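Q: sharing a model prediction with you, sequence too.
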Amino acid sequence: MPNAETHATAVASASELPGDADIAAGLNVRQQALFEAVRRDGFLTVENLAVNFDVTPQTIRRDIHLLAERKLVRRYHGGVGLPGGAENEAYDARQSLLTDEKQRIAAALAAQIPDHASLFINIGTTTEAVARALSRHRGLRVITNNLHVAAMMSGYPDAEVIIAGGVVRARDQGVTGEATLDFIRQFRVDFGIIGISAIDPDGTLRDFDYREVRVAEAIIAHSRTVYLAADHSKFGRSALVRLGHLSQVDALFTDCPIPPEMASVLQDAGTRVFVAT
């Protein structure tokens, strides 16, 4: 899990958060720094914050309580994250966030995919990074509802790409709808590769668009093995629609150690964890 010294790209746009002057009003230096750390990293544990700021966990909890009362952060069991929203960030913004982390995750996941495998790849900038990392694989058969993935992988000399039909979303070139669901349900593939917008501390998987969630549910149901690609900013983040649970995922690929309170959830679920460093 990233600490307060990590210099990662912010996971929330400046337009969604209060201005610096508003934040500083009534906060001490540590509380301001704590908020900035959460704004950068998306989710941090009380334990890590206490170590990084050299104070007791009780002091950190009081700081979090104050920030939560001002609606600057959201409290979680054992940690703190950004307030949730009903809509995801714009595609262009997400594409530029945590690019190095996504590349590491993608490389780790691609290393677990054998040649001549059949795949689902769904909508998302992290799954697009996975598609790029698969460029040297041989004999892949890829079914996707992501036009960015389809355009990219159709240029690979030894891959067959099948595009799911449906309604194309202008904002990110994702394909959803009843036709998409009907198409995906015709197949049973070796690996379903999915991204996610948010993971609750209890292991619940969440996203922002109900139609996109239904497609991801179908991918999970029709894959022999399910791989989830999610960078650290997804832990403790909020999103509107429930997709499923980590227990439905065979392996989670991420870029930082799992929050301690989520480690037991993953262990109970039997989900393997790959941390790409």
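A: Thanks, I have it.
Q: make it CA atoms for all contacts and neighbour counts henceforth
A: OK.
Q: and the spatially most central residue of the chain, how far from D200?
A: Centroid check for the chain by Cα atoms, centre = their mean gives A230 as the closest residue, at 3.5 Å. Using Cα to Cα, to the nearest Å, A230 is found at 12 Å from D200.
Q: check D158 too.
A: 38 Å.
Q: re earlier: please name the residues that touch the residue nearest to the centre of the chain.
A: Going by Cα atoms under 8 Å, 6 or more residues apart in numbering, A230 touches 105, 126, 195-196, 252-255.
Q: also T176?
A: Contacts were defined as Cα under 8 Å, 6+ apart; by that measure T176 touches 145, 165-169, 211-212, 215.
Q: if you set the cut-off to 7 Å instead, what comes out?
A: Applying Cα atoms under 7 Å, 6 or more residues apart in numbering to T176 gives the contacts 166-168, 211-212, 215.
Q: what do you get for V130?
A: By Cα under 7 Å, 6+ apart, the residues touching V130 are 106-107, 110.
Q: tell me which of those residues is nearest to V29?
A: A106 (37.3 Å; Cα to Cα).
Q: in the one helix or strand the closest one maps to, which residues are buried?
A: For A106, the element it lies in under DSSP states H and E is helix 99-110. Using 16 or more other Cα atoms under 10 Å as the test for burial, helix 99-110 gives 99, 101-110.
Q: and the contacts of T176, which two are the farthest apart?
A: V168 and V215 (13.2 Å).
Q: which one's more surrounded, these two?
A: Each of V168 and V215 has its neighbours counted (other Cα atoms under 10 Å); V215 has more, 24 against 15.
Q: putting a second one here so we can go through both:
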Amino acid sequence: MPQSIRQPDILEIARSAGKVTVDGLAAHFGVTVQTIRRDLSELSDAGLLERVHGGAVLPSGVSNILYEERRRLHGSAKQAIARACAATIPDNASLFLDIGTTAEAVAHALLGHENLMVVTNNMNVAQILQANETCEIVVAGGTLRRSDRGLVGALTARTIGNFKFDHAILGCSALDPDGDMLDFDMQEVIVGQTLLSRSRECILVADHSKFARSAPMRIGSLRDIDQFFTDSPLTAPLAERCREWGTRVCVAHP
């Protein structure tokens, strides 16, 4: 069965079941798992499905996909983004690392740096950076979000307000075509908005899947960002806006 015929049926199955699996679709259509993986990759690139371990789910505009699933998504892209971002951070710098799996990849990429002071609301980042004995780690207090070990809310924002960082490394759940950075959690949005005003350089790290997603709450705009590290070129209109705003875009290829 040609892919152009099969893919609408895959979407219908996903809409009725909420999730599809590679093995289940391969059996349903009588094709190989490799063929189904190509179908799901194409549907994901089109923003119609979100790839997860073993299959795919419908993209949501009101709630984020589970943290463990996010950790498995686009691993090579996140690592490439993290390496490119870390290469711009000098030794002896102060920085903030945000919640998110890409921020955690950046933490791994910073393990070779010396004499950093890292403030984070991501307990996973703090744990990763323990391996760097020259790194001073400050954990910003707040309300623990058990799903991803992030600390969020007004207390976190007040802690951040006591600092002026050399660099702040942020993530987002979605990037609107007009350049707005979006998220699902108001408490996390408050933290991100505070960071934009407390950092000499603001850096966004986000892979291409964020271009096809939507979320209901606005953190800020790429206008507020100094450097944006991603793994895929922006659309021509958004790239032109970034040039007008002075936002430097680095495309890091896996």
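A: That came in fine, so what should we check first? Quantities reported herein were computed from a predicted structural model and do not represent experimental measurements.
Q: tell me where the stretch 51-200 of structure 1 has strands.
A: 74-76, 79-81, 118-121, 140-144, 159-163, 167-168, 175-176, 189-195, 198-199 (DSSP state E, counting those that start in this stretch).
Q: where in structure 2 does the longest one fall?
A: This means strand 189-195 of structure 1. Aligned by TM-score structural alignment, strand 189-195 of structure 1 falls on residues 165-171 of structure 2.
Q: chain center to the matching stretch, what's the gap?
A: Here stretch 165-171 of structure 2 is found 14 Å from its chain centre; the criterion is Cα atoms, centre = their mean, to the nearest Å.
Q: check stretch 97-111 of structure 2 too.
A: Distance, centroid of stretch 97-111 of structure 2 to centroid of chain: 10 Å (Cα atoms, centre = their mean).
Q: could you pull out the helices for the stretch 1-150 of structure 2?
A: Secondary structure of the stretch 1-150 of structure 2 by DSSP state H, counting those that start in this stretch: the helices cover 3-17, 22-29, 33-45, 67-72, 75-86, 101-109, 123-129.
Q: distance of the residue nearest to the centre of structure 1 relative to S15 of structure 1?
A: As for A230 of structure 1, its distance to S15 of structure 1 is 24 Å (criterion: Cα to Cα).
Q: nearest to Q95 of structure 1, of the strands of the stretch 51-200 of structure 1?
A: Nearest of those (Cα to Cα): strand 189-195, 13.1 Å.
Q: other SSEs contacting the closest one?
A: strand 118-121, helix 125-133, helix 210-221, strand 223-229 (3 or more Cα pairs under 7 Å, 6 or more residues apart in numbering; DSSP states H and E).
Q: where in structure 2 does the third one align, residue-wise?
A: When you say that, I think you mean helix 210-221 of structure 1. So helix 210-221 of structure 1 sits over residues 186-197 in structure 2, by TM-score structural alignment.
Q: equivalent analysis for the shortest one, please.
A: Residues 94-97 of structure 2 are where strand 118-121 of structure 1 lands when matched by TM-score structural alignment.
Q: what's the matching stretch in contact with?
A: Stretch 94-97 of structure 2 has contacts (Cα under 7 Å, 6+ apart) with 103, 116-120, 165-170.
Q: for these, which one is nearest L182 of structure 2?
A: L170 (11.6 Å).
Q: equivalent range in structure 1 for stretch 123-132 of structure 2?
A: Matched against structure 1 by TM-score structural alignment, stretch 123-132 of structure 2 falls on residues 147-156.
Q: and what of stretch 232-242 of structure 2?
A: Counting by TM-score structural alignment, stretch 232-242 of structure 2 corresponds to residues 256-266.
Q: so which bits of that stretch are buried?
A: 256, 258-259, 261-263, 265-266.
Q: now that stretch, how far from the centre of its chain.
A: On Cα atoms, centre = their mean, the centre of stretch 256-266 of structure 1 falls 15 Å from that of its chain.
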